[in-house]
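1. here's my sequence, what's the structure:
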Amino acid sequence: MSRPPETLLADFPPAGTPPSANLPSGTPPSGTLAARPPLARGGVTTRLLLILVPLVLLAAAGTAFVAMRTSRAVVERFAVDYGQDLASKQASEIAAITREKIAFVEGLARQVEAMVATGTADRRVVAKYVERTALAHPTLVGFWFLAEPDFMGKDGDFRNGDTVLGLSETGRFAIYYVSDGQGGVKPGEIRPDFYRDEYYVRPAQSRARQAIPPYLYTVLGRPVWMISYTIPVIVDGRLIGVAGTDLSLEQRAEELDARRPLGGNIYMINREGNWTYHPEHALLATKATVGEGPQFQLAPDELAHVLKVEGYEAERLDTGGRRIRRYAVPMTFFPGDNRRMLLFDVPVAGLSAPFAGIGTAIIVAALGAGLLISLVMVAAVRSIVGVPLARVARTIDLLDRGVPVVVSGTERKDEIGGIARALDRFRGTLAERDRLQAQVEERTTALERMLAGVGAAKDAIVLFDPGYTVLYANPAAISLLGAPDAEAVVGRQWLELLTPETVALAEEGRLRRRDDLLATGYAHTVNEKWESIWGRTMEVYETTLSLRPNGDIVLVLRDVSAARRVAREREELQRQLLQQDKMEAIGRLAGGVAHDFNNLLGAMLGYVEFLLDDLDPQDKAHSYVARINAVGKRAKELVGQILTFARSDKGELQAVSPVAVLEEARGILRSAVPATTEMTFQIAGSVPNVRANPTQLVQVLMNLVINAHDARRGEGGRIRIRLFPGPAPADARVLEGRWQEHEALPFDKSRPHVVLEVEDEGHGMPMEVMTRLFEPFFTTKGKGRGTGLGMPVVYGIVRAHGGGMTVLSAEGEGTLLRVTLPVGGPGAVAAPLLAPATHKTTPRRRLRILVVDDAAEMGDMLLEGLSRRGHEVAICETPAEALEVFEENPLAFDAVVSDQTMPGMTGMALIALLKTRRPDLPCVLYTGYSERADEKAVLAAGADAFFLKPVVVERLAAKVEALCAVRPSAPPSPGV
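-> Below you'll find the predicted structure:
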């Protein structure tokens, strides 16, 4: 039956109570627990080990005894194998030494075979080769080559001649070099009947290499026992001769005397039973003695193996009575060689010495294994029995002291597992008490943390009961209300803390919040104009209400006035950015249209000039053409305004005094405005220079003044033009709210700048017109009174100069347009505002001119105009065609006139290519519109002159003629 938590808690002492206070009477305190005998410290474990360890050690001793009995046979087997390996090693090493010497003879044989096969056999060369080889190997007794008759040159040529090259008796070629005993070599004596001796006959007849058994031969007057190794020299199946080397048995014996492994002796014997090596040099080349007993060198059964060249092992006693083991190993010096054996005699005691410690090692290993097994058993018994019992005892001790611990071993199925499960059930009872106590502490800590977080929040957080009485308010709420402390807020109705005006404004939203709160448990609103009874206000505020399960309500109040202002400013910036993008797009469209229109207008005005030249001024048609010319020039001005708006460049900038520009423009402005309109100029005493284009500044003034004049009411009015250093003071009419202000082109007011203002007393405009004032083709002047391009041109020029534009206006009260230009540049400069008139002149010489333009009407007009001045003109419609014509004869033309915008290549690129071939070629570029082509860029790219469309033919021709006048004329070219 379950019990309530209160009852369970009653069974446990409060926190901090010593464990002994909760024990039944008669139970000793935990401090006396150490007097209790340990449950498992040596009792069971010790008894098991006292039985098992002696048994293991006894088994290890028996194993060692048996191993000792068998170790002798193991040692004997190891010794036999060891001796066999030593014998094989000695045989291999000695054979390798001999094979190295045989290789010298094989090299000589191969050399002679190659010489005979190629027809270059020469006894002198072979003799020199034998001498050099013998000299390089002074340890050899001799090195020789014996030839068949008439090989290596005819015998008759050498008979009775040089004995080194041929024997006087036979004429055979025989060469033999022997060591002179002093590190050099000298020719040795050769018997004339050498071809009958065994060292020549055996290899000559067998046609195979041979090892000649020991024989006695006189070398330098001394008989020497030697062994020869011979190789027959055969070419195309014919025996040419025999090459060989001689090894002294005594010299080889001296080389082998140092080989005494394990204190034994080595011998070499051939299949005839002759000693080819013996430690007693007097026995070299003698027959081995055969018989039973140590006084004989070979036993009869050994001799049988030697004659067959078969390996064997034998044990015998030496003359001193020692046991000697003999290993016989066949020795091979070259393929097919099977004539000798190596005998290796070694004392049996010497063979067994390296393995003498095997028995001791076996005993030590057996005892070590027994000891290791004992240690493993000790660890196993301790792990299986001792450690679990010690862990149970330690767990009981910890539980008795009130320390929380996890009981291990409950999964075991033996008695130790039963004890562990009983302890675990007891531990669960204690853990439940500790869990309840920890839960109370955890919830208390969580509540403290929550209150700390709410108190640190920047938003105002208020807790109400269902009747909206304040139960709690965090410090941010106290600060937002402006209350002196929390006591002035807690316990009061929320609406009592707000002004009546705030309560009235929020009444409608309050009812909606109540419905949302009852329906979903959540409500959110944003309101304006909030004020507490302590005088704190918010322009815009956000409220969030949450309904708790017990009916309480949580209010989160946030001041979002600053965020609302930031959002409005962002919206205004986005609107300005969209407006700027739209104006740039319209500008590019207007520039493209103006470019195409310029081609048509240029051609038309050119032909009109031709008609004016050709017609009699008294002719009525002349007046008609003059009117067409006037209208065309007005169209030219209109296109110029469009291009000014569309172009993003500032033209050529220079240090300009705005006062000088304004003074120069007074007369032009005065003539543009009727006398009925009063125009006043106000200039501050010291206005700094600006970096600008003076012609474009005059255009800005003209457009602003004409726009102000068109906005007048009636026939009169007044226009005020002011120029002063910035910043501009705040306008009182805007501050009072009577006028509105629109910053059409933002400008950083912290930069030094100059302010130009044009103000009228006209009709004024609302904000929706102010925001569209600088849009291309937008106008309020009515049909036929405006093109809608004047103000966009002003906008484009000011923007290109890095300035700003601001409009201030109110309907019925006039408009003020303010232009700000950044300060920069020394001096006071005013460029001439009117271009000089063009006078017709007669060219000094006839020029050959190449015109490149993809517009046929423009090209035809230039062809006509330049031809009328007496020049030869060729027309190309594409840059590719022009390059092809030019490549045919680069000297065919005196000058090139090109349009900028053409298919496949720009005029600037074309001029650059032409200049690479003829740097002195005068080139003129003209364009109707290009974002990348202004006069500065064109001249920097290599052109010599630049014109804007529509082009006046007279001016273009005069410029070309002037350029060609300073350059020598190109030689005439056929066909041009």
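2. going forward, measure contacts and count neighbours with C-alpha atoms only.
-> Noted.
3. elements contacting the helix or strand harbouring Tyr327?
-> Using DSSP states H and E, the secondary-structure element containing Tyr327 is strand 323-331. Here strand 323-331 touches helix 43-117, strand 312-317, strand 340-347, helix 348-352, going by 3 or more Cα pairs under 8 Å, 6 or more residues apart in numbering; DSSP states H and E.
4. among these, which is the most enclosed?
-> strand 340-347 (a mean of 26; mean count of other Cα atoms under 10 Å).
5. show me what that strand is packed up against.
-> Using 3+ Cα pairs under 8 Å, 6+ apart, the elements in contact with strand 340-347 are helix 43-117, strand 265-270, strand 323-331.
6. thinking again about what came up before, closest one to Ser671 among the helices and strands packed on strand 323-331?
-> Each of the helices and strands packed on strand 323-331 was scored for nearness to Ser671 using Cα to Cα, and the closest is helix 43-117 (119.7 Å).
7. my read: Gly83 touches Leu351, true?
-> Yes. Gly83 sits in contact with Leu351 when judged by Cα atoms under 8 Å, with a separation of 6.6 Å.
8. the longest strand anywhere in the chain vs helix 43-117, what angle?
-> Selection of the longest strand in the chain by residue count, based on DSSP state E, yields strand 222-235. With axes from the mean of the first three to the mean of the last three Cα atoms, to 10 degrees applied, the angle from strand 222-235 to helix 43-117 works out at 80 degrees.
9. in terms of secondary structure, what does the helix or strand just after strand 222-235 contact?
-> Scanning forward in sequence from strand 222-235, with DSSP H and E defining helices and strands, the next element found is strand 238-248. For strand 238-248, the helices and strands in contact under the criterion 3+ Cα pairs under 8 Å, 6+ apart are helix 43-117, strand 142-147, helix 198-206, strand 222-235.
10. strand 238-248: which residues count as buried?
-> Neighbour counts using 16 or more other Cα atoms under 10 Å place 239-248 of strand 238-248 among the buried residues.
11. one more, for comparison:
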Amino acid sequence: MSLFSANVHGKIVAGELNLGSLQSYIANLSQIQPGIVTFITDAFGTVIAHPDQIVVEQQTNLGHLAPISQGIEEHAGFIGIHRVQGAWYLFNAAKVPSSAWVIFSSSAAGRQLVPLGVALGIFMFLLLFLLIAAVWLLNRKLGQDVSRPLESFIQAVNHLEKGTLVQVDSGTGRTFVELGVLRQRFTEMAEAIVRREQSLRESEEKFRRLIENLGKEYFFYQRDVDEVFIYLSPSIEAMLGYAPRELLGRHNFGGIITPGLISERARESSMRTLEGQESQAHEIEVRHKDGSIKLLEIVEVPVRDFQGSIIGLDGIARDITEQKKANEERLGMERQLLHSQKLESLGVLAGGIAHDFNNLLAAILGNLELALHRSEPNSPLHARILQAFKAGQRAAELTRQMLAYSGKGQFLVQEIDLSDLVRENIAMLQAVMAKTVTLNLQLAPDLPFIMADAGQIQQVTLNLITNASEAMGEHPGTMTLVTGVIDCNAQDLVLSRTQDKPRPGRYVFLEVRDSGCGMDEQTSQRLFDPFFSTKFTGRGLGMAAVLGIVQSHRGAIFVESEPGKGSMFRVLFPAVDGITASGAPHGVLNNEPDPSGAVGAVQPPPGSGLILVVDDEPMVRELCVEVLRFLGYQTLQAVNGEQAVQLFCEHAHEVRGVILDLTMPKMNGVVALQEMRKIRPDVHVVLCSGYNEQESIRRYLAEATTSFLKKPFSLKQLQAELEKMLA
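-> Next up is the predicted model:
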């Protein structure tokens, strides 16, 4: 028996419970519900009622079991599945109101879960069916709205790689709106790519046509960072003879670039470009496949990747061989022109100085010659005057060479046999040669005539021989003089050292060869410059005079020389067509001051008649007057052409002859001569000048009443001209 009490609505209710009846009730429950064990414990886990009577009688305490202790503490609800005595059980607990008892129920988990497993299996089957159906529906939906558009995207990308554009299927567009947006954006992008690639292909095609049709003056190339060729345009074959495949893979024009400073600079320029520095055009020399040398102008720019790193070089090469050659020829012509202008200016200057100096020398030498004639031959004064006279003649020789260089030194042009002229002056020529030099003459007979001033041709020969003799010095050697005739074309004459190249035709030549020291190129280029000399005692006018004389005779001069191998000079003079010199007269040097013949040689016979002296230089005019008076003539003086014509008009029937200077102010000598001939055609005139006025007075010199006297002239020469004129 068990007593209990409870507070019900504020009232204490007490009762008595028959535990035996409770025990029977619990045992009956186990029979009604097989597999379910129901038992009651107190708050300490001691069994109060249990289907097994023994457990109750022994007052077994189950509080140490986890589900029991959990049920006592929580008092209600499903406690969970617990393992008891090796088996799994489901436990539930509920607290008996108004008491400390707890009712527990437990059942074997396997027995209870079988229906649940069956239900769960059915559920899983249904769930799997629904899942399969959902997957099928989803797959169908995705196939329509995702897979098909994606396949269309893939096809579009594949076509886009080939450069064609196709439309993208976006599906139904009702579920995945984003695919429609993606389709639109992809289509826009694809159209832009196609347009860009089309433009790129067109640009590449234009570039390809440009590169492949650069012509033989250009070729394009690409090199990597190791300077190895990775592309060469086909035009390189036309320029250098190599097919592109022959040079691909080569390093920096390897095998065809010529070594030297130019190539080293090109290498440095390429390295600077690869380092990202500013590129500049540079030149390289390469060898053509046929062995010739080509000069290329190279322009290179760096090639960069998307990150900005330099990955190679693009370059273009231009053949500038001919351009360089043309530039060098142009510069050479410009230098030659400047040199010619300089020489021309020097010639004008030298001619002007020589002309003025000749007027002074005419007065100096004339007065000295008069003083010699009026002094005692054995007196010390006579010897001093003679020395001064000889010095004046040397000065006259110097001015003669200056006039020869300026081209104004011709005075007596006549038909000359060049071989006879050389032969007749051989003694004088040998006098200027060193004793150790052997002279070898090879003079051609029956040469055509040349029209020349014999004195100047003699000076050319003398200067050339002097130059050759000095080149051999005191060493034994051979000098060869050759004359002959040669036909020259324009190509032959272009090498002439004269400023104006003569016309093609037949020429008579004089050639002087020596076995001396020879000349280098620099000396040869300056050989004919006035006042240039390699000799300590030289004045530098000898070869300049040769050039001037040859130019004034419309000839040519050629020079061949090499250090240590001697020199060869060949001068050419135009031949007179159809005339040979066999048995013909020839010219020799005359009309030159001769101190041996001038001093003491003049025995003036008593002259008679009136001589008109016309000269703007007072000293020259007064000297002529004094000389004429010394020779016994009467004189009239005029300072210019106008005064001379006036005096001649007044004394036309009295004047026996006229000494007329050609260069004067107001009216020059030629005009004055013409006016005098109008008044009296038979008047005898001696024309005087320090210049070459040959062209302007040629027709007058053909007349018997006209002669020419070059300043400075000697007393003997003046006397001879007067006697010839008045005979």
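12. three-state assignment of the residue nearest the centre of the first structure?
-> When the first structure is reduced to its mean C-alpha position, the closest residue under Cα atoms, centre = their mean turns out to be Arg932, at 37.8 Å. Put simply, Arg932 of the first structure is coil when judged by DSSP: H, G, I helix; E, B strand; the rest coil.
13. from Ser552 of the second structure, how far off is Thr498 of the second structure?
-> Distance from Thr498 of the second structure to Ser552 of the second structure, counting by Cα to Cα, to the nearest Å: 10 Å.
14. between those two, tell me which one has more neighbours.
-> For the pair Thr498 of the second structure and Ser552, the greater number of neighbours falls to Thr498 (21 against 18), based on other Cα atoms under 10 Å.
15. residue in the first structure matching the more buried one?
-> Correspondence of Thr498 of the second structure to the first structure, assessed by TM-score structural alignment: Leu745.
16. and that match, how far from Gln576 of the first structure?
-> Distance, Leu745 of the first structure to Gln576 of the first structure, by Cα to Cα: 8 Å.
17. please apply the same query to Gly455 of the first structure.
-> Between Gly455 of the first structure and Gln576 of the first structure the computed distance is 43 Å (Cα to Cα).
18. got it, and Gly417 of the first structure?
-> Relative to Gln576 of the first structure, Gly417 of the first structure is positioned 83 Å away (criterion: Cα to Cα).
19. can you check Gln696 of the first structure too?
-> Taken as Cα to Cα, the span from Gln696 of the first structure to Gln576 of the first structure is 25 Å.
20. same thing with Ala800 of the first structure?
-> If you measure Ala800 of the first structure against Gln576 of the first structure using Cα to Cα, the figure is 17 Å.
21. just put the helices and strands packed on strand 238-248 of the first structure in JSON lines and tack on distance to Tyr215 of the first structure.
-> Putting those into JSON lines (distance: least, Cα to Cα, whole Å) gives the following:
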{"stretch": "helix 43-117", "distance to Tyr215 of the first structure": "18"}
{"stretch": "strand 142-147", "distance to Tyr215 of the first structure": "14"}
{"stretch": "helix 198-206", "distance to Tyr215 of the first structure": "9"}
{"stretch": "strand 222-235", "distance to Tyr215 of the first structure": "6"}
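22. thinking again about what came up before, make CSV out of the helices and strands packed on strand 340-347 of the first structure and add distance to Ala523 of the first structure.
-> Rendered in CSV, the data for those read as follows (distance: least, Cα to Cα, whole Å):
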stretch, distance to Ala523 of the first structure
helix 43-117, 75
strand 265-270, 114
strand 323-331, 110
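23. quick one: closest of the ones you listed to Arg751 of the first structure.
-> Among these, the nearest to Arg751 of the first structure by Cα to Cα is helix 43-117 (96.0 Å).
24. show the subsequent helix or strand relative to that closest one.
-> Using DSSP H and E, the helix or strand that follows helix 43-117 of the first structure towards the C-terminus is helix 123-136.
25. that following helix vs helix 43-117, what angle?
-> Computed with the same axes, to 10 degrees, the direction of helix 123-136 of the first structure lies at 150 degrees from that of helix 43-117.
26. same for the biggest strand by length in the second structure, what does it pack against?
-> With DSSP E applied, the strand covering the greatest number of residues in the second structure is identified as strand 567-580. Packed against strand 567-580 of the second structure, as judged by 3+ Cα pairs under 8 Å, 6+ apart, are the following elements: strand 448-453, strand 505-514, helix 542-552, strand 556-561.
27. compared with the first structure, how much does the third one deviate?
-> With both structures laid over each other, helix 542-552 of the second structure and its partner residues in the first structure are 1.3 Å apart on average (mean Cα distance after the TM-score superposition for the first structure).
28. helices of the stretch 451-600 of the first structure, residue ranges please.
-> Taking DSSP state H, counting those that start in this stretch as the test, the helices found in the stretch 451-600 of the first structure are 475-481, 500-505, 507-520, 561-614.
29. give me the mean deviation of the helix or strand hosting Ala880 of the first structure from the second structure.
-> Assigned by DSSP H and E, Ala880 of the first structure belongs to helix 879-888. In the superposition against the second structure, helix 879-888 of the first structure averages 4.1 Å from its aligned positions (mean Cα distance after the TM-score superposition for the first structure).
30. nearest to Cys649 of the second structure, out of the helices and strands packed on strand 567-580 of the second structure?
-> Once those are compared by Cα to Cα, strand 448-453 is nearest, at 35.4 Å.
31. check which helices and strands the closest one sits against.
-> In terms of contacts (3+ Cα pairs under 8 Å, 6+ apart), strand 448-453 of the second structure is packed against strand 413-416, strand 567-580.
32. so after it, what's the next helix or strand?
-> For strand 448-453 of the second structure, the following helix or strand on the C-terminal side (DSSP H and E) is helix 454-472.
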